[in-house]
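Asks: Kindly return the folded structure for what I paste below:
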Amino acid sequence: MKKKALREQIIANLTALSPDVRHFQADELYQDLFASHAWNTSHTVAVTMSTETELDTQPIIEAAQQADKRVLVPRTFPGRQMEFVPLTDAVRLETSEYGIEEPVNGNATVKSAIDLIVVPGLGFTPAGDRLGFGGGYYDRYLADYSGQTVSLALDAQLFDTPQWSVKEHDIRVQQVITVH
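Replies: From the prediction side, this is the model:
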């Protein structure tokens, strides 16, 4: 299946999830994330500001803040590039052209200072293959990132094997947390 059609199918499946099922699955994913080695050994966590379709990242942000972890959120710029900025009270967020809240001020954090990136996506395999949203921002960023990566996959996002073409430049996530 073509990536565009598969993305549309996954988005439709996510949109069709009942609020109860979504909430139940999300709670299980959060608990498993917060119990993971990657989470418990990290001091600086990078996480996207989620959209309505995606798994809500606000509980992850709040848990990180409560655990005194430094929280970073992405800011994109031309050339499909991205950087992570600390999410502080001084940071102002605005909605980007992609409908995602991004910081418009604040200084980027160097990659080597980021312990864990919670990588978003639409489709995942247990082996770490990831179908993103099509911009390539995370693949570019992760190409020379040496910290830990984890993704959280609702049932509607999980595939035994990739149903999309995996290219050489597609970067696998180290751990995919799934509903069990």
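
Asks: From here on, just use CA atoms for contacts and neighbour counts.
Replies: OK.

Asks: buried set for the longest strand along the chain?
Replies: Longest among the strand segments of the chain by residue count, using DSSP state E, is strand 70-77. Neighbour-count burial for strand 70-77 flags Arg70, Val71, Leu72, Val73, Pro74, Arg75 (criterion: 16 or more other C-alpha atoms under 10 Å).

Asks: other SSEs contacting it?
Replies: On a contact count with 3 or more C-alpha pairs under 8 Å, 6 or more residues apart in numbering; DSSP states H and E, strand 70-77 meets strand 44-47, helix 58-66, strand 81-86, strand 101-103.

Asks: Take the buried residues of strand 70-77 and lay them out in a markdown table including distance to Phe159.
Replies: A markdown table is the format used below for those (distance: C-alpha to C-alpha, whole Å):
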| residue | distance to Phe159 |
| --- | --- |
| Arg70 | 32 |
| Val71 | 29 |
| Leu72 | 29 |
| Val73 | 27 |
| Pro74 | 26 |
| Arg75 | 29 |
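
Asks: Out of these, flag the one nearest to Val47.
Replies: Val73 (5.4 Å; C-alpha to C-alpha).

Asks: what's the closest one in contact with, if anything?
Replies: Shown here is Val73, whose contacts under the criterion C-alpha atoms under 8 Å, 6 or more residues apart in numbering are Ala46, Val47, Thr48, Met49, Phe84, Val85, Pro86, Leu87, Glu102, Pro103.

Asks: Identify the residue nearest Asp68 in space, chain neighbours excluded?
Replies: The shortest distance from Asp68 to any residue other than its chain neighbours is 7.7 Å, reached at His43 (C-alpha to C-alpha, 6 or more residues apart in numbering).

Asks: Buried residues of stretch 9-27, list them for me.
Replies: Within stretch 9-27, the residues that qualify as buried are Ile10, Ile11, Leu14, Arg22, Gln25, Ala26, counting by 16+ other C-alpha under 10 Å.

Asks: Can you get me the start-to-end distance on that stretch?
Replies: Here the two ends of stretch 9-27 are set 24 Å apart, with distance taken as C-alpha to C-alpha, to the nearest Å.

Asks: before we move on, what about stretch 10-25?
Replies: With C-alpha to C-alpha as the measure, the ends of stretch 10-25 fall 16 Å from one another.

Asks: follow-up on the earlier one: which one of the helices and strands packed on strand 70-77 lies closest to Leu93?
Replies: Shortest separation from Leu93 across the helices and strands packed on strand 70-77 is recorded for strand 101-103, at 4.4 Å, computed as C-alpha to C-alpha.

Asks: Please generate a structure for the following sequence too, so the two can be compared:
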Amino acid sequence: MKQPAILIPEGCEKVLLHACCAPCSSAIVEWLLNNGVRPTIFYFNPNIWPREEYEIRKNESKRHAEGLGIDWIDGDYDHGAWRKGVCGLENEPERGGRCEMCFTLRLTETARKAKELGFRYFATTLASSRWKSLEQIERAGLIAQETVKSEDSPSPLFWAQNWRKGGLQERRNQLLKENQFYNQQYCGCEFSARNGANTKPLLRAQMREAKKQHEEQLARLSKEVVEKLADQLRLILTSNPSPLTLNPSPKTIMAFWSLPDEVDIRPLVEQLVEHGHTVVLPKVLDGERMELRRFSPEEDLAEGPYHLLEPVGESFTAYDTIDVVLVPGMAFDAAGHRLGRGKGYYDRFLPLVPQARKMGVCWPFQRVPEVPVDAHDFTVDMVVG
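Replies: Coordinates of the predicted model:
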């Protein structure tokens, strides 16, 4: 007789489930609920960096749990303590000693929480990733189980389970799209990102794939990013409550007319013009450089040689009067490093406007721990995404 893909431990009616993210949790939680096991989500992932990335993933996990009506527990975020825990293992390869120590640290805290709350079993969604070693995860769980064992009270048991079985991997991908979960291309650890995305072509490929995965969310995400961008522009352009109202004089903003795979800032560009600011847009010349053209109404755009809309307004050369530059990109990191499309247009242009505030604009999943940098690459002052 063929054995079931997933075996429920004896007497397991509830489980403290360590969750690394909403996408990895989704199919597992659904299976548990459908099979009479009540999960409580424990979100403890101090390995995730930067803090902004951690908060996005945490909020997605909480949204998932609240949508299902299940309990969700927020573990403390202490990235410094996690760094101390993996100290000396920074250069280990993926599936090496650093990963196993990371699993052990996170699952030991899960075991402690399970014991505190009286759970008989604890488990982890880490075992759903094909990029992780099941053997390492099981060893880490058993070490965590032994670490919290004591004679004065019952200790929780680690439910070592391969959550890739039973069609759960395929179901995960379906639920990711159905729930429009935020989904990143690395586990969260800055060392993993550096080892896995240490070339620009690879990172560009990862970002293109990420855009495909978030295709149904892009319109919503664009609106959220534009709201943040408007708030930042308000701080720079005016002290009035209205994000774009002039006070006391109009400013000059270099923006961009969004491509289909970029944050759609077109409504914001038009609002800036309506409020009397000078808006200039880049136009590519001879495949090497950009020039600026004034933008007023959308009629100032015409289809270019690549079937993309380009500005056709009057030429703008007063670079020293530009107050803000909005910069698109494939990826940005916390230091302001930017990954472009590989042509170098902005890297050549941005040094011409040293007085301007450079603001990178991207979707949240385009913010990564580290962007590969070459000597000629130019950084932005801040990133909105």
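
Asks: Quick check: the aligned residue for the residue nearest to Asp68 of structure 1 in structure 2?
Replies: Under the alignment (TM-score structural alignment), His43 of structure 1 pairs with Lys251 in structure 2.

Asks: Which neighbouring residues are in contact with its match, exactly?
Replies: The contact partners of Lys251 of structure 2, taken as C-alpha under 8 Å, 6+ apart, are Leu237, His277, Thr278, Ile322, Asp323.

Asks: The second one: neighbouring residues, count only.
Replies: Residues near His277 of structure 2, counting by other C-alpha atoms under 10 Å, number 21.

Asks: And for Arg130 of structure 1?
Replies: Using other C-alpha under 10 Å, Arg130 of structure 1 has 27 other residues around it.

Asks: Counterpart of it over in structure 2?
Replies: Match for Arg130 of structure 1 (TM-score structural alignment): Arg338.

Asks: so its match touches Tyr346, yeah?
Replies: No - the pair formed by Arg338 of structure 2 and Tyr346 falls short of the contact definition of C-alpha atoms under 8 Å, at 9.8 Å.

Asks: Would you mind measuring from the residue nearest to Leu176 of structure 2 when sequence neighbours are not counted to Val29 of structure 2?
Replies: Once its chain neighbours are removed from consideration, Leu176 of structure 2 has its nearest residue in Pro23; the separation is 5.6 Å (C-alpha to C-alpha, 6+ apart). Using C-alpha to C-alpha, one obtains 10 Å as the distance from Pro23 of structure 2 to Val29 of structure 2.

Asks: more neighbours, the two?
Replies: For Pro23 of structure 2 versus Val29, the count of surrounding residues by other C-alpha under 10 Å is larger for Pro23: 27 against 24.

Asks: Okay, that one and Gln213 of structure 2: tell me how far apart.
Replies: From Pro23 of structure 2 to Gln213 of structure 2 the distance is 11 Å (C-alpha to C-alpha).

Asks: So for structure 1, the centremost residue is which one?
Replies: Pro120 (2.3 Å; C-alpha atoms, centre = their mean).

Asks: what's the neighbour count on Glu224 of structure 2?
Replies: Applying other C-alpha under 10 Å, we find 15 residues neighbouring Glu224 of structure 2.

Asks: what's the burial count for the closest residue to Lys343 of structure 2 other than its chain neighbours?
Replies: Computed as C-alpha to C-alpha, 6+ apart, the closest residue to Lys343 of structure 2 that is not its neighbour in sequence is Glu288, at 7.7 Å. With neighbours defined by other C-alpha under 10 Å, the count for Glu288 of structure 2 comes to 10.

Asks: Aligned against structure 2, show me the partner of the residue nearest to the centre of structure 1.
Replies: Under TM-score structural alignment, Pro120 of structure 1 pairs with Pro328 in structure 2.

Asks: I'd assumed Glu262 was in contact with its match.
Replies: Yes - with contact defined as C-alpha under 8 Å, Pro328 of structure 2 and Glu262 form a contacting pair (7.2 Å).

Asks: got any residues that touch both of these two?
Replies: Common neighbours of Pro328 of structure 2 and Glu262 (C-alpha under 8 Å, 6+ apart) are Cys362.

Asks: From Ala123 of structure 2, how far off is Ile41 of structure 2?
Replies: Applying C-alpha to C-alpha, one obtains 10 Å for the distance of Ile41 of structure 2 from Ala123 of structure 2.

Asks: Which residues are in contact with each of the two?
Replies: The contact sets of Ile41 of structure 2 and Ala123 overlap at Leu16, Leu17, His18 (C-alpha under 8 Å, 6+ apart).

Asks: where's the last one relative to Ile143 of structure 2, distance?
Replies: Okay, so that is His18 of structure 2. Computed as C-alpha to C-alpha, the His18 of structure 2 to Ile143 of structure 2 distance reads 15 Å.

Asks: And these two? Which one has more around it.
Replies: Taking His18 of structure 2 and Ile143 together and counting by other C-alpha under 10 Å, His18 has the greater number of neighbours (27 against 18).

Asks: Now do the same for that one: its match in structure 1.
Replies: The pairwise alignment with structure 1 leaves His18 of structure 2 unassigned, based on TM-score structural alignment.
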